[in-house]
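K.L.:
Based on what follows, work out the 3D shape:
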Amino acid sequence: MRSETKLRGIYGLMILFVTAIVAQMGFFLAHQFRHGAVHGVQFHYVLIDLVIAYTIGRIIWRFVRQWHLSRKWLARFGAMKHDKHTKRLRYKYRVWGTELIVVQSEAFVALTIGLLRPRIVVSTAVLGMFDDKEIQAILLHERHHCRNRDNMKLFVSTLLMDGFRYLPIVKPILTYYKTWQELFADRAVIRGMGTTLHLGQVLIKLAKHGRTMHVEPAVHFEASAMHYRMLQVLEPDRPVKVPIALLRPLLASCSIVMLLMLGGDS
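P.N.:
Next comes the predicted model:
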């Protein structure tokens, strides 16, 4: 099975569970509004109400937090912008149609930020650490994230992980999904450059480099999933196998859905 197809299937499984939970919550609330006065206050009703309130509250909190942080970091990067290097990179990669920003920083910064209009941000430290081909590899990696709208996908995935963290199936699937996000972006670099050499050099240097600026609402070029990324660089024609243990989380999540259904029907 192709990795893209497998990833869609596994991610779809998580969406199926989330949809089942949301649908059951909707049925429960509708039933409670119609018959609440007849049944009175019952413990399992209160418990399910708390789960619903927790889910909605966490999603709203994460949505507001992510939106605020995105705006905050965009403003901060605007203030840190190095005009000369920014103009040079924008001119060099003008055919991409992607906004590039170079910020003055001694930390390693290479990321994609912005939900509706993704932008690539790199630091002057990156320009100093890597040669032109290695910088191109980094930018191609981030360009893939921009074109694939990975920022928006990460945003939605983060909402799901926060709101439905009581579903054991959510966390391993999102970890698996993020790993493949990086692997797909690396594949785009290899296709674009026709070689794994420069990407491999970047990953080796990155593994040794300690000072990395982490920006929460962004998709970073970072040392995540390094083992699988190096395997892909060393053997680009051989499929990378990323393991995921789903049996126990799947059974536990099925139990939670069943309990919610039984509680709502009581």
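K.L.:
For the rest of this, base every contact and every neighbour count on C-alpha atoms.
P.N.:
Noted.
K.L.:
show me where the chain has helices.
P.N.:
Using DSSP state H, the helices of the chain run over 3-39, 43-80, 83-92, 124-129, 132-147, 150-163, 170-193, 197-208, 226-234, 247-265.
K.L.:
So which residues make contact with the fifth one?
P.N.:
Defining contact as CA atoms under 8 Å, 6 or more residues apart in numbering, one finds that helix 132-147 is touched by 98, 110-112, 118-120, 126-127, 151, 185-186, 188-189, 192-193, 198-199, 201-202, 219-221.
K.L.:
swap in stretch 150-159?
P.N.:
Identification of contacts with stretch 150-159 by CA under 8 Å, 6+ apart yields 58-59, 62-63, 66, 112-116, 118, 145, 174, 181, 217-219.
K.L.:
How far does that stretch sit from its chain's centre?
P.N.:
Distance of stretch 150-159 from the chain centroid (CA atoms, centre = their mean, to the nearest Å) equals 5 Å.
K.L.:
Over to stretch 91-99?
P.N.:
Mean-position distance between stretch 91-99 and its chain equals 24 Å (CA atoms, centre = their mean).
K.L.:
go on, stretch 239-250?
P.N.:
Between the centre of stretch 239-250 and the centre of its chain there are 18 Å (CA atoms, centre = their mean).
K.L.:
do the same with stretch 197-212
P.N.:
With CA atoms, centre = their mean, you get 21 Å for stretch 197-212.
K.L.:
Tell me the buried residues in that stretch?
P.N.:
Within stretch 197-212, the residues that count as buried by 16 or more other CA atoms under 10 Å are 198-203, 206, 212.
K.L.:
Could you dump those residues into TSV with distance to residue 232 added?
P.N.:
Output for the buried residues of stretch 197-212, formatted as TSV (distance: CA to CA, whole Å):
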residue	distance to residue 232
198	13
199	10
200	9
201	13
202	14
203	11
206	16
212	23
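K.L.:
Alongside the first, I'd like the structure of this one:
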Amino acid sequence: MTSWKTKSNIVLSLSVLIALVVLGQIGMYATHLMFGMNVHLNIFEFCLSLFKQQSFYYNLITYAMNAFIVHMLLIAIIRLVQQYMRLTRFKAVMKSLQLYLLTEQLEQRFDVLPRASMIVIEHAQPLAFTMGFRKPTIVLSSGLVRLLDEHELEAVIMHEAFHRRNYDALKLFVLQLISQSLWFIPLTRWSYANYKIMCELQADEHAIKETGSELGLGGALLKMVHSSGVLRNVAASPVLASFSDEAINYRLQQLVEPRRTIPLKLETPAIVISVYGLLLLMSMTILAMT
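P.N.:
I've put the predicted structure just below:
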């Protein structure tokens, strides 16, 4: 049976590959516009070649494609700026809520993480997530520490330690950025949605392996689902790898029946649109080569 790690790598690679192909096409089209170079295998240039130069339809298609490309790039730029600003504010808020003594106590009790890679904040709701891209930080709330017993808290920390080591917050943001920028390609949205599930299942497997039992993780999941821990009135949240936000049903199913395959379905409209788009892209590429 294919592991969640292999499946998640395939999904991540698929989305990134699609983004690179589209960016490559845009780059070739920009080269054609700026330098007048006729670049082979460029879909945008091929579309223009179907119309007589400087005709009404030629100019209309040119404006439409330029507007489409600018719109797509603007979405990406806006999301990048938003994420940077939100993450900067969010880190500042987390720092202001940090309980230094409790943080130090937990670091000593669970000596499995690099120094200063975990903080505990004052918050009544039970929260656990990993934030940041270059140096991910695990954040736990005082409400979580009070709610869970020793084994459950260890399972949560091991779960978040996997997210931290695997840079899941960064990967989730990249997939979200691709899905929002390339909204016209359904496979990118499917990749983002399913990677969120897969990375949670991987982190759960890691927590079970490190703690030696499903009991701690299962108890923590049930308690946090019942408590409905949500971060409110703190800051506009950036992309996070959160313990209790994603795929609860899948994760509980994996705990009860670890050998059962969990189907991650791709909706029929997404398949049809994506296959049609792929065939159209291949056809236009072949025609551009001739």
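K.L.:
Work out the TM-score between the chains.
P.N.:
Superposed pair, TM-score by TM-score structural alignment, normalised by the length of the first structure: 0.89. Supporting alignment: 264 aligned residues with a CA RMSD of 2.6 Å.
K.L.:
Give me the neighbour count for residue 262 of the second structure.
P.N.:
12 (other CA atoms under 10 Å).
K.L.:
can you pull the contacts of the residue nearest to it when sequence neighbours are not counted?
P.N.:
Leaving aside its sequence neighbours, residue 262 of the second structure sits nearest to residue 250 (CA to CA, 6 or more residues apart in numbering; 7.1 Å). Listed by CA under 8 Å, 6+ apart, the contact set of residue 250 of the second structure reads 197, 201, 262.
K.L.:
Please name the nearest non-neighbouring residue to the second one.
P.N.:
Among residues not flanking residue 201 of the second structure along the chain, residue 251 sits closest, at 6.1 Å (CA to CA, 6+ apart).
K.L.:
Residue in the first structure paired with the one you found?
P.N.:
In the first structure, residue 251 of the second structure lines up with residue 229, judged by TM-score structural alignment.
K.L.:
for its match, what are its contacts?
P.N.:
Residues in contact with residue 229 of the first structure, defined by CA under 8 Å, 6+ apart, are 182-183, 186.
K.L.:
For stretch 15-32 of the first structure, give me the average deviation versus the second structure.
P.N.:
For stretch 15-32 of the first structure, the mean deviation from the second structure after alignment is 2.1 Å (mean CA distance after the TM-score superposition for the first structure).
K.L.:
Can you name the residues in contact with that stretch?
P.N.:
52, 164, 253, 257, 260-261, 264-265.
K.L.:
Buried members of the residues you listed into ChimeraX, please.
P.N.:
In ChimeraX syntax, the buried subset of those is picked out as below (16+ other CA under 10 Å):
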select :52,164,253,257,260,261,264
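K.L.:
Show me the two of the contacts of stretch 15-32 of the first structure that sit farthest apart.
P.N.:
Within those, 164 and 265 form the most distant pair, 21.2 Å apart (CA to CA).
K.L.:
now for residue 200 of the second structure: what does it line up with in the first structure?
P.N.:
In the first structure, residue 200 of the second structure lands on residue 182 (TM-score structural alignment).
K.L.:
Would you check how far apart its match and residue 226 of the first structure are?
P.N.:
Applying CA to CA, to the nearest Å, the value for residue 182 of the first structure to residue 226 of the first structure is 9 Å.
K.L.:
Tell me which of the two has more neighbours.
P.N.:
Each of residue 182 of the first structure and residue 226 has its neighbours counted (other CA under 10 Å); residue 182 has more, 26 against 17.
K.L.:
Please report how far the more buried one lies from residue 150 of the first structure.
P.N.:
10 Å.
K.L.:
same thing with residue 99 of the first structure?
P.N.:
If you go by CA to CA, the gap between residue 99 of the first structure and residue 150 of the first structure works out to 16 Å.
K.L.:
Can you pick out the residue with more neighbours from those two?
P.N.:
Using other CA under 10 Å as the criterion, residue 99 of the first structure and residue 150 rank with residue 150 on top: 23 against 17.
K.L.:
Most remote residue from the middle of the first structure, which is it?
P.N.:
Most distant from the centre of the first structure: residue 38, at 44.9 Å, with distances by CA atoms, centre = their mean.
K.L.:
Is it correct that residue 186 of the second structure is in contact with residue 273?
P.N.:
Yes - at 7.2 Å, residue 186 of the second structure counts as touching residue 273 under the criterion of CA atoms under 8 Å.
K.L.:
So the two - more neighbours on which side?
P.N.:
residue 186 (19 against 15).
K.L.:
That one matches what in the first structure?
P.N.:
Looking across to the first structure (by TM-score structural alignment), residue 186 of the second structure lines up with residue 168.
K.L.:
same check, this time on residue 150 of the second structure
P.N.:
Under the alignment (TM-score structural alignment), residue 150 of the second structure maps onto residue 132 of the first structure.
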